[in-house]
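Participant: Predicted model and sequence below, questions to follow.
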Amino acid sequence: MPTGFDTGLPSSRQIQSMIKDQKQAEVKLISGETLSGQIRWQDQFCIGVVDENDRSSIVWRHAIAYVKPK
């Protein structure tokens, strides 16, 4: 299993594009919960989402069902 963060993967590039363009996103978790907001950062394990009330959430990548722009 690779230990580094592979920015060449299409999923990483798409999320990085959302961060750069400051797009709103919907993050659906495998638990069924949905987070809406702006993705501010990503690393090899997590993404950071800030909602409309400026509350930050750290989401583990393995808990994500899908991410889509709003």
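Facilitator: Perfect, thanks for sending it.
Participant: going forward, measure contacts between C-alpha atoms and count neighbours the same way
Facilitator: Noted.
Participant: How about Asp43: what's its closest non-neighbour residue?
Facilitator: Once flanking residues are discounted, Asp43 sits nearest to Phe5: 6.7 Å by CA to CA, 6 or more residues apart in numbering.
Participant: Correct me if wrong: that neighbour contacts Arg13.
Facilitator: No - using CA atoms under 8 Å, Phe5 is not in contact with Arg13; the gap is 11.5 Å.
Participant: quick one on the thing from earlier: three-state assignment of the residue nearest to Asp43?
Facilitator: The three-state assignment at Phe5 reads coil, by DSSP: H, G, I helix; E, B strand; the rest coil.
Participant: Below is an additional structure, to be compared with the one above:
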Amino acid sequence: MSELDVNLPSTRQIQGSIKDKIQVSIKLLTGDVFVGRIIWQDPDCIFFCDTTDRKTLIYRRAISHIQYP
């Protein structure tokens, strides 16, 4: 498993949204959309909590994009 590269702008953007508890929208390659907050990230996954408090582990390779307000 590779380490999370904190020098990448994308990693810093996600870390900022975690720290500031910003609501985001994550769209998967399947077309599914999740709205809520990112709780943590690692090199392979993002742990997500939606607006109904449902928690989901999302593999990075399944993400199409993350949209910020």
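Facilitator: Nice, I can see it. Just so it is clear, the model here is predicted, and its values are computed rather than measured.
Participant: Now Ile22 of the second structure. Nearest residue, chain neighbours left out?
Facilitator: Counting by CA to CA, 6+ apart, Ile22 of the second structure lies nearest to Arg37, which is 6.2 Å off, once chain neighbours are set aside.
Participant: and Ile26 of the second structure, how many neighbours does it have?
Facilitator: Around Ile26 of the second structure there are 22 other residues, counting by other CA atoms under 10 Å.
Participant: In which helix or strand does the equivalent of it over in the first structure reside?
Facilitator: Aligned by TM-score structural alignment, Ile26 of the second structure pairs with Val27 of the first structure. Using DSSP states H and E, Val27 of the first structure sits within strand 24-29.
Participant: That strand vs the second structure, average offset?
Facilitator: Mean deviation of strand 24-29 of the first structure relative to the second structure after superposition (mean CA distance after the TM-score superposition for the first structure): 0.3 Å.
Participant: can you point me to the longest strand in the second structure?
Facilitator: strand 33-41 (DSSP state E).
Participant: Who are the packing partners of that one?
Facilitator: The helices and strands touching strand 33-41 of the second structure, judged by 3 or more CA pairs under 8 Å, 6 or more residues apart in numbering; DSSP states H and E, are helix 9-20, strand 23-28, strand 45-50.
Participant: how about TSV for these, with distance to Ile66 of the second structure added?
Facilitator: As requested, these are exported to TSV (distance: least, CA to CA, whole Å):
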stretch	distance to Ile66 of the second structure
helix 9-20	9
strand 23-28	4
strand 45-50	11
